[in-house]
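Novice: Output the structure for:
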Amino acid sequence: MTTAPSATSPEAVFDPDFSRPVDVLNLPPNGRVLVVEASPEERTALADRLEVLEVASLRAEVRLRPLAGGPIVRVEGHLEADLRQSCVVTLAPLAITVKEPFALTFGPGEAEVEPGGKEIELDIEADDPPEPIIGGRIDLGAVIAEHLALGIDPFPRAPDARFQPPPDVAEPAETHEVRGATPFAALGALKKK
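Specialist: Coordinates of the predicted model:
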């Protein structure tokens, strides 16, 4: 019988579609460089999740390095993905390339902070707080998938796409000319009384 992972176990929080857990507790002082590529199954799962027609390729080069003064890890990288999305005007498939740099800092997760620790005050002008390291690992797949999602154009449009409204639908400006009224015409009439 298999038990479900607990809410604080890495398996419970790592990305099920594209997971690349990396042990960061034993990084060399000068860091480590990794190349991450998505398998065909992972690309299909990501396409479904991101609501695109296809993720044809996804590759990232990532550098992990420990920062002095604590168990903090800096993650810097660059991803490149080839996608197919639907044009928002014509619905024709479009070939899109996403190139996205990213940089994050990871630190001890909330559950890994010593009990009785100090209360943290956040400065909204300061850098974002570190992402949590869970069980001594971080999920590079989740980081890459998140930044891929941020790099996707939510409204892709073919260069030659032109919106043509149906002939029986009036444009908003034409509607006002026909009625001769605006949303504030009633207020104007009250002011004249």
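
Novice: When you work out contacts or count neighbours from here on, use the C-alpha atoms and nothing else.
Specialist: Fine.

Novice: For the chain, which segments count as strands?
Specialist: 21-23, 32-37, 54-67, 72-86, 93-108, 131-133, 137-139 (DSSP state E).

Novice: Now L140. Nearest residue, chain neighbours left out?
Specialist: R20 (5.2 Å; Cα to Cα, 6 or more residues apart in numbering).

Novice: What's the local residue count around that neighbour?
Specialist: 19 (other Cα atoms under 10 Å).

Novice: ok, it - contacts?
Specialist: 139-142 (Cα atoms under 8 Å, 6 or more residues apart in numbering).

Novice: Among these, which lie within helices?
Specialist: Among these, the ones falling in helices (DSSP state H) are 140-142.

Novice: Closest to V169 out of these?
Specialist: Nearest to V169, judged by Cα to Cα, of the ones in helices among the contacts of R20 is A142 at 44.7 Å.

Novice: thought the closest one was touching F18?
Specialist: Yes: with contact defined as Cα atoms under 8 Å, A142 reaches F18; the gap is 6.5 Å.

Novice: Between these two, tell me which one has more neighbours.
Specialist: F18 (22 against 19).

Novice: Find me whatever residue is spatially closest to A60, sequence neighbours aside.
Specialist: In this structure, A60 finds its nearest non-sequential neighbour in L79, 4.1 Å apart by Cα to Cα, 6+ apart.

Novice: one more to put side by side:
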Amino acid sequence: MSTSEFSRPFDVRQVEGKTPRLEASETERAALARRFELVRIDSLSAELELHREDRTVEARGRLRAEIVQSCAVSAEDLAVSVDEDLFFRFVPERTDHVPDEEVEIDADDCDEIEYAGTHVDLGEAVAQSLALAIDPFLTGPDAEATREAAGIGSPEDQGPFAALKGMKLGKK
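Specialist: All right, here's what the predicted structure looks like:
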């Protein structure tokens, strides 16, 4: 089972029709903020609806969070609201993998989370969804002024084609 900061194990044999509401405690939010390199997480919750077919468990619902993260340029604190749809499909761990064998997956496989034993960790799945919702390049209103003060151009003025931008093409 998971050692996640926000672990919420559910027995796959007893999930059908359940509608859990997961809410992270202050301690869990602080640990997740460290893990995701956020200033803080003020709230984190998910409302889910669970369904099972054989040993496959599907969870659908909504993730809501209030986080504070640093601007990627100025390092100022920026408040961010997260409100995302959730969909997870937990499938039994596959034991037929062959090392270095090429594996083809389709779009549905991307939503699958393998589990071993009889429990799935809904809390860790929610935590990973929060991580995916975080903008790693978030900039605030003071970003441009900070770039100018540091003598750094805007992202459009960076990169391999920036030098070509100012060149005039000669005609032959």
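
Novice: Can you pull the TM-score for these?
Specialist: TM-score for the superposed chains, counting by TM-score structural alignment, normalised by the length of structure 2: 0.76, backed by 156 aligned residues with a Cα RMSD of 3.2 Å.

Novice: that older thread, what does the residue nearest to A60 of structure 1 correspond to in structure 2?
Specialist: Aligning on TM-score structural alignment places L79 of structure 1 opposite L63 in structure 2.

Novice: Could you count how many residues lie near the alignment partner in structure 2 of P21 of structure 1?
Specialist: Superposed on structure 2 with TM-score structural alignment, P21 of structure 1 falls opposite P9. Neighbour count for P9 of structure 2, taken as other Cα under 10 Å: 15.

Novice: And the residue lying closest to P9 of structure 2 once chain neighbours are set aside, how close does it get to R89 of structure 2?
Specialist: Closest residue to P9 of structure 2 apart from its sequence neighbours, by Cα to Cα, 6+ apart: D121 at 4.3 Å. Distance of D121 of structure 2 to R89 of structure 2, given as Cα to Cα, to the nearest Å: 12 Å.

Novice: So the residue nearest to A60 of structure 1 is in contact with S57, correct?
Specialist: No: at 10.4 Å, L79 of structure 1 and S57 do not qualify as touching, with contact defined as Cα under 8 Å.

Novice: So between these two, which is more surrounded?
Specialist: A count of neighbours by other Cα under 10 Å puts L79 above the other of L79 of structure 1 and S57, at 22 against 15.

Novice: contacting residues for the more buried one?
Specialist: Applying Cα under 8 Å, 6+ apart, the residues contacting L79 of structure 1 are 58-61, 98-101, 144, 148.

Novice: Closest one of the residues you listed to E51 of structure 1?
Specialist: Using Cα to Cα, L148 comes nearest to E51 of structure 1 of these, at 12.2 Å.

Novice: show me what contacts that closest one?
Specialist: 79, 81, 98, 100.

Novice: swap the cut-off to 10 Å and go again
Specialist: 46, 50, 58, 79-81, 98-102, 142 (Cα atoms under 10 Å, 6 or more residues apart in numbering).

Novice: how close does the aligned partner of it in structure 2 sit to Q158 of structure 2?
Specialist: For L148 of structure 1, the aligned position in structure 2 is L130, judged by TM-score structural alignment. The gap separating L130 of structure 2 from Q158 of structure 2 is 30 Å, by Cα to Cα.

Novice: same question, V12 of structure 2
Specialist: Counting by Cα to Cα - V12 of structure 2 and Q158 of structure 2 are separated by 50 Å.

Novice: which of those two has more neighbours?
Specialist: Neighbour tally, V12 of structure 2 and Q158, criterion other Cα under 10 Å: the higher count belongs to V12, 22 against 11.
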